[in-house]
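Visitor: I'll drop the sequence and a predicted model, then ask my questions.
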Amino acid sequence: MFLVLFLLSLGSAGKAEASGAKIYLDGEQLNLPSGVKVLNVNNSIMVPIRVISENLGYEVKWEKSTQTVSVLDSVTAVHMNVGKTQSQVNGIEVQMSIPPMLQGGTTLVPLRFVSTEMGMDIEWDNQIKAVYLTSSAPPVATEPVQVSPPPAGSVGSNPGAVTPVEEVTPVSALASVDGISFVDNQLLIAVSGKVTPKVFSIPSPDRIVVDLPQSFLSSSFAGSDQQVGKETILPLEGYPDVKQIRYARFSASPETVRVVLDLHTSKAYELTHQNGLITLNLNIEQTAAPAEPASSGKKIVVIDAGHGDGDPGAPSVNKRWEKDFNLAVAQKVGKLLEKETQIEVVLTRSNDTFLELKDRVKIANNLKADVFVSIHGNSNNSSSANGTETFYTRDASLSFAKIMHSHLSKATGLKNRGVSYGNFHVTRETSMPAVLLEIGFLSNKGDETQMFKEDFQNRVAQSIVDGIKEYLKVQ
């Protein structure tokens, strides 16, 4: 029924193959047809939509006369046209940063579009040239954690994280896991060498996960299997809290051992690490969650500076990065909100670091924030596109979006593009009113000139604060 669509050779300026790039979906490498390659186009990674979509169970159709590619399932219909930045998601127009293109009969779309419009998390590893895609957001942790790596439903899957590659850390540089047991309602892990365990919990079903990075399963450890993702199960009897324990070599790069406790119900825990013995103690009382800023009566506001570190976002016409603009405005908003006695402000990032989309959402949801604001700079293949636009996803966010945009558009003085629906991960998966602000177009010379001026950023920051205060009815 379908024509085979895959990449045609693009030799024009600004387009280059991400040489030898691989695509991993939910931890599994996708097989690309002969001649198909991931492209880097003006610092935007372009991926073959058919390969990804069909592996997710979508139907892909191609209309040659209009050069339209459609991605369909029972609830979602995405229509894109080659060479055009306008797309439609369930009948709603959505702007793409770079238009779809053809190479060798294959349609490629920006990786950022795959992330936002298909509800996926993405990671691009530029050193090894690999794209990592996670098809759904993981559950939100219910207890405080030391580190929050991307949780997974089983030991042998690794959504959202760097997937195993061929390079393997020398065993001499790794810690050895010499034994795993469960005694007196305590998980005991014997290790040789230096290791910093990471622990987090996952609901539905309830689990506690312990990751041991830069570690390997000792060959003397009975029952250990060195195949990545191959689980060993320790069944338990007589323990009301724990059903079973699973462990495996979770990743080859970096070498990581993962141990999972499958629980009968949610359980508080305490982790200690002394003299080569890691102990996860379940013999502690289940206490209420730690006091949150809201307990003081303050409103909690989460400010999200989009992109960061190895994910620079869109480049400007003067070769400046979106991530830097986003952070500068977010920091200014944070300083202003810190002066508000009735508001507690949290920045998802306060420096040039990278957070996955699900982690930005997790911060806001775990805090039970009152509002969430994500700050971005827009971009378009046409340099004439300009102006300020505010996006929302859920109906509960519409009134917040309208108030925020009213203040923002006046402050920027740029073209008023209005309030629009946008199926963005951070505005879709958050549980409080949430907006994504596209302050201006980095691809437009006039907008970009203003956006990197100090007084412009100050006005924008103040307008964001004013909009938040109006919505929250804070004086």
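Guide: Arrived safely, thanks for sending.

Visitor: switch to C-alpha atoms for all contacts and neighbour counts from now on
Guide: Noted.

Visitor: which SSE is residue 326 in?
Guide: Remark: residue 326 resides in helix 322-338, with elements defined by DSSP states H and E.

Visitor: which helices and strands sit right next to that helix?
Guide: Helix 322-338 sits against strand 299-305, strand 343-347, strand 371-378, helix 454-472, with contacts defined as 3 or more C-alpha pairs under 8 Å, 6 or more residues apart in numbering; DSSP states H and E.

Visitor: now do the buried residues in it.
Guide: 322-334, 336-337 (16 or more other C-alpha atoms under 10 Å).

Visitor: and which of those is nearest residue 159?
Guide: Of all the buried residues of helix 322-338, residue 323 has the smallest distance to residue 159: 24.1 Å, by C-alpha to C-alpha.

Visitor: is it true that the closest one touches residue 304?
Guide: No: using C-alpha atoms under 8 Å, residue 323 is not in contact with residue 304; the gap is 11.0 Å.

Visitor: give the burial count for residue 181, as a bare number.
Guide: Counted by other C-alpha atoms under 10 Å, the residues lying close to residue 181 total 11.

Visitor: tell me the spacing between it and residue 344.
Guide: Look at residue 181 and residue 344: by C-alpha to C-alpha, to the nearest Å, they are 43 Å apart.

Visitor: for comparison:
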Amino acid sequence: MKKFAFLLFLFAFMWSFPHIGDAATNTRVVLNGQQLSIPEEVQNMDGSVMVPIRVISQELGYQVTWNQDDGKVAIDGEGKSITLNIGKKSASVDNQTYTLNTAPVVQNGTTLVPIRLVSEQMGIKVNWNNSDKIVTLATTGTSTGGGTTSESGSNAENGLALVNGISFSESRLLVTLDKNVTPKVSKMDSPNRIVIDLPNSDFGGGFAQGQSASAGQIQTLAVENNDKVSQIRYSQYSTDPSSIRIVIDLNNKQNYEVFNEGDGLLIVDLTPDNGTKPTPPTSTEGTTQPGSAVGNSGKKVVVIDAGHGYQDPGAVGSVSTEKALNLAVALKVEAILKQDPNIDVVLTRSDDTFLELKQRVKVAEKLNADLFVSIHANSSSSSAASGTETYYQRSNSKKLAQTIHKYLVAATGFKNRGVQYGNFHVIRETTMPAVLLEVGFISNKSEESKMNDASRQQAVAEGVVKGIKEYLGVS
């Protein structure tokens, strides 16, 4: 499991405990019944148990941003906005000030936080067993602090649907929202484009800060090497009532279908009808169709997840960020998989945007994916740490992990760190076989350099695809 030794990954859980000594070196942390592997020490400082923040950052999926200039960490989730201050015993929840027993600190490159305020506000049950030195965390899914549990409380109160992610892969635009909307879709020419209007909607708190566009501001989603689409644009089209407009700029005239996968997942499919799915009546073009845009006629559905994105860079190396390495490999995996007529591939993100962990899971679940693969790069406070490892959480994922791992290790040429259990959110909350790949250590300059090499990335992508195809039993 990763050691997040950089402040960009701050995630805090706070709970005051009786004083139990200067350091609880044998303290164990259990999340939802599973013990977590923690190489760093869990310490007691001034009567508060201090936990490395990287332990839980990937498991619960709240949005975290870090302002290095003023030393503030913002955590958004469950309808709450929490701000912490490194080295200060003050925090705020929705602009209400709270005093902490112990301030968050950084020791030996690891950020340690007391477990109290966030646990109360985010609805995390915490129990301390002093005799056995065990901290037990249990997610309940309900905030105990009161108020809305939406990603954006004010918008939820206004009844707006919240756009949490936009991605494009295999000639399909995928939009995730917190609830269903009925889009208005039209095709226009001079120039050729498809316009998708989402009424009574706004950008959600889980959508990348700075990537959501206010009224009159247009953001773009990069599209590379696609013969149908040049780019995708989106903005808040109006404010009264609020609505989101997404425009697919086409290279030429193109037919399309719109599918409502349910639970706020929309797909605009530009893939031409090749006999693998029913042809709707002409009059239905531009209207929302029932059913699915993927996995027709026995096709296997593979969801590829490039970890992190936008304001969440993941681990940071000497010359690169994890989010960029993850995306580079994911795009190469997609390019190979989409050549196989037996496979439908979907990306959770296709450029430098951010999607909350629960939204990544939602994509895979609503599409009834056959498998889910999350791509990452590892990091350690030790620059000597090296190697490739693959994680699974559920027993039905172990075979997939073993199959992909053997090809992944061969492709990287790095030390084989093996197939391991990991309690990461995206491989725990999915129900299909799911794995999380740690290609190599970005904190190791040699491995970082190799992971930045396009030919090595291609080899890694080919290895991942070999494992996927062997597991699925497709040629």
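Guide: Arrived safely, thanks for sending. Treat the numbers as computed from the prediction; the structure is a model and nothing was measured.

Visitor: report the TM-score for the pair.
Guide: The TM-score (TM-score structural alignment, normalised by the length of structure 1) is 0.54; 297 aligned residues with a C-alpha RMSD of 4.1 Å.

Visitor: list the contacts for residue 329 of structure 1?
Guide: Residues in contact with residue 329 of structure 1 (C-alpha atoms under 8 Å, 6 or more residues apart in numbering) are 305, 375, 457, 458, 460, 461.

Visitor: the host helix or strand of residue 446 of structure 2 vs structure 1, mean deviation?
Guide: Per DSSP H and E, residue 446 of structure 2 falls inside helix 445-451. Averaged over the aligned pairs, helix 445-451 of structure 2 sits 1.2 Å from structure 1 after superposition, using mean C-alpha distance after the TM-score superposition for structure 1.

Visitor: which other helices and strands contact that helix?
Guide: strand 434-441.

Visitor: spatially central, which residue of structure 2 would that be?
Guide: Central residue of structure 2 (C-alpha atoms, centre = their mean): residue 357, 3.9 Å from the mean position.

Visitor: so it sits against residue 426, correct?
Guide: Yes: when contacts are counted by C-alpha under 8 Å, residue 357 of structure 2 is listed as touching residue 426 (6.2 Å).

Visitor: ok, back up a step: can you pick the most crowded of the contacts of residue 329 of structure 1?
Guide: In terms of neighbours by other C-alpha under 10 Å, those top out with residue 305 at 28 neighbours.

Visitor: the helix holding residue 326 of structure 1 vs structure 2, mean deviation?
Guide: Helix 322-338 of structure 1 sits 0.4 Å off on average (mean C-alpha distance after the TM-score superposition for structure 1).

Visitor: quick check: that helix aligns to which part of structure 2?
Guide: On structure 2, the counterpart of helix 322-338 of structure 1 by TM-score structural alignment is residues 322-338.

Visitor: now for the contacts of residue 329 of structure 1, which pair is the farthest apart?
Guide: Spatial extent of the contacts of residue 329 of structure 1 (C-alpha to C-alpha) is set by the pair 305 and 458 at 15.3 Å.

Visitor: find the nearest non-adjacent residue to residue 193 of structure 2, please.
Guide: In this structure, residue 193 of structure 2 finds its nearest non-sequential neighbour in residue 249, 4.6 Å apart by C-alpha to C-alpha, 6 or more residues apart in numbering.

Visitor: can you name the helix or strand that that neighbour falls in?
Guide: Residue 249 of structure 2 is located in strand 242-250, with elements delineated by DSSP H and E.

Visitor: for that strand, name the packing helices and strands.
Guide: With contacts taken as 3+ C-alpha pairs under 8 Å, 6+ apart, strand 242-250 of structure 2 sits against strand 193-198, strand 201-203, strand 229-239.

Visitor: thank you kindly, that will do.
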